[in-house]
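Engineer: what follows is a predicted protein model with its sequence.
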Amino acid sequence: MDKKIGKPKASATNIFSLRFINTDSVIQQFANAVHRDMGINVAPIADGEIHRVNDPKGRRHNANCWYLLHLDNGPAGAYGNWRTGTQFTWCAYQKEARSPGDRLQLDAALQRTRQQRHTQRQFAQEQAKLKAKAMWESALPATVYHPYLAQKSVPALNVRELGGWLLVPLYDTSGELVNIQRIDLNGNKRFLKDGRITGCFGLVGAPALPQSGRLYIAEGWATAATIQGQTRSPVAAAMNCGNLKPVALALQGAFPDLELIVAADNDHRTPGNPGITKATEAAQIVGGGVVWPQRCGDDCACTDFNDVANCRRANQ
């Protein structure tokens, strides 16, 4: 007697392999999720590889965002922003439990993303460092006649000029030049693309970091030059208030005998006064001191030590 062959039953472990996948629909769902969470319009390539896309809030061709999408077994993917650290995971069938294999596959893809990003970042930083060194070696010592230095009324301390740009070198705690801040004739500032900034600084008033003694940490280079002129102590310019804490931690880790004093900008016209707030956080985490300039008057617009010095000079 012939056996009757019935239709195989779908099990929990093979539900994705038996499900008919509408590829176009899955890709569109993923694109919708990316747009919903990150505001980015993408036409996803579902090959399981990492693809870079632009952050709509960044500069043109920034390629700060990424995504990956695979259709094997349970269609799943991930996407995020390397600059902000934001990251999302996505699955086509959110209401159904994914198998351990699906989870492992996505985790492996995310690990590849992190490793690839790390490798890309290291390569890009190395290229920026080489460019910074080449620019620095090609430049000439700056003079006080550069419009930015003249406007700020500060001497040309450890800065150079190249094609109208004022070059401010950024170092890490080993003393290696890793980036350049370029300041044009109108005072506009640009770092080299992909160059290191976090934990790095410009150094004013010393050829190298001291092993001990007092070291001030300021935000901008002109402020650092002003403080150095007033105190005769070396000053590290963190370049922005968000970098004050990373610089303080890096300096303390490399030179624990330094007495660190954070010289804050007094952003008294900005809610929350981020200059003093960030400086205080940096000082507290390394057990250092914090100072900031006092307002010149009730209608004072000065925010940093350079502003105050120039304001007082003008009113003498």
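Structural biologist: Here it is on my side, so go on. Everything numeric in this text was worked out from a predicted model, so none of it was measured.
Engineer: every contact and neighbour count from this point should use C-alpha atoms.
Structural biologist: Noted.
Engineer: now the helices for the stretch 1-150 of the chain?
Structural biologist: Secondary structure of the stretch 1-150 of the chain (DSSP state H, counting those that start in this stretch): helices at 15-18, 23-38, 100-138, 147-152.
Engineer: next one for the comparison:
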Amino acid sequence: MRPFRAREGETIYVFPDGKGGIAWNWRLGGAQAIWFIDADKKLSDSEMKKLRRQADLVMKEAEEQRQRRHTEVACFAESLLADAVSAVSVGHGYLKLKRVRPVAGLWVMDAAEIQARFNAFFRDEPRTLWDSRAGRPMADPVLMVPLYIGKNFSSVSSIEFISECGGKYTLPEARAAGACWVPEALRKGAPLPERIGVAEGLATALSVSQVKGFPVAAARSCGNLKAAAQALKLQFFGVRLIVLGDKGNGEEKAREVAQYARTAVAVPSFSDQQRARFRQITGSNSAPTDFNDYYIATGKL
């Protein structure tokens, strides 16, 4: 059974006899639709059982293929990180833009080198290191944010690539659910603090940690907050966890996750004066939404 990639994050598996298949969307969690060419025909019970058995076998094979690919991509991610330079040594434009200090566990590599490595690894289905903000391939130094899974968050699962202007791209075909960036001290067994935060993005995580002094993990998106919070609670049992949400689209999700995980939640609130101050400092026409914006607006960053 050969998979065919339809769009980013989507794969179609066609049955060996060509009479049906399964559509998968990894962003939404797996199989989304199963179809058969003769689904509109009246089938006997035995024919229906045969189709269900076939679908079960294909789903099992697809899951096995997915797990194998996750392992291959994780090894590729580790090889990229092994050849990258620490952001502490060289800095990065995105961190300067967000007014946060580089920390251990963040890496930098030139976009051209990353793309060359992409070309070699994804040779059957080429991928472009795309800058979602600039609307073009990434250029210049790229910030690499390792995303971890497993006990002690010791295993690299994926990488989030961030351009100097803030465009983001996540390593394709990697395991995403529950994978998050975790501060090095937490991963390497430092004494546990009284509280740990989990935010959507890296800039928010670094901002809160820099201003408030406690470690904060980054889930990468509000859609991954729940899985990341679960993983953090399991790993750091007994430590107070705080979900740090963004104002607007991410607020409802943050509160939902906090209620589910029975943790505290914090979402920034901006006065008119703070919104005006944020725009004045950054030159942005966008409204402030997260704790990085809040600390910039209040002069703490």
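Structural biologist: Right, received. Where do you want to start? What you see is a predicted model, and the numbers here were worked out from it, not measured in a lab.
Engineer: any idea which of the helices of the stretch 1-150 of the first structure gets closest to Leu71 of the first structure?
Structural biologist: With C-alpha to C-alpha as the measure, helix 23-38 is the member of the helices of the stretch 1-150 of the first structure nearest Leu71 of the first structure (7.8 Å).
Engineer: and that closest one, which stretch of the second structure?
Structural biologist: Following TM-score structural alignment, helix 23-38 of the first structure has no partner segment in the second structure.
Engineer: got the buried residues for that helix?
Structural biologist: Val26, Ile27, Phe30, Ala31, Asn32, Ala33, Val34, Met38 (16 or more other C-alpha atoms under 10 Å).
Engineer: in JSON lines, list the helices of the stretch 1-150 of the first structure along with distance to Gly220 of the first structure.
Structural biologist: Shown next, in JSON lines, are those (distance: least, C-alpha to C-alpha, whole Å):
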{"stretch": "helix 15-18", "distance to Gly220 of the first structure": "56"}
{"stretch": "helix 23-38", "distance to Gly220 of the first structure": "32"}
{"stretch": "helix 100-138", "distance to Gly220 of the first structure": "19"}
{"stretch": "helix 147-152", "distance to Gly220 of the first structure": "11"}
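Engineer: ok, which of the ones you listed comes nearest Cys200 of the first structure?
Structural biologist: Within the helices of the stretch 1-150 of the first structure, the stretch nearest Cys200 of the first structure is helix 100-138; the backing value is 12.3 Å (C-alpha to C-alpha).
Engineer: ok, the nearest residue to Pro16 of the second structure once chain neighbours are set aside to Asn119 of the second structure distance?
Structural biologist: Leaving aside its sequence neighbours, Pro16 of the second structure sits nearest to Met1 (C-alpha to C-alpha, 6 or more residues apart in numbering; 5.8 Å). Counting by C-alpha to C-alpha, to the nearest Å, the separation of Met1 of the second structure from Asn119 of the second structure is 25 Å.
Engineer: what's the answer for Val90 of the second structure, then?
Structural biologist: Taken as C-alpha to C-alpha, the span from Val90 of the second structure to Asn119 of the second structure is 26 Å.
Engineer: check contacts around the counterpart of Ala77 of the second structure in the first structure.
Structural biologist: Alignment note (TM-score structural alignment): Ala77 of the second structure maps to Ala132 of the first structure. Contacts for Ala132 of the first structure (C-alpha atoms under 8 Å, 6 or more residues apart in numbering) come out as Leu177, Val178, Asn179, Ile180, Leu192.
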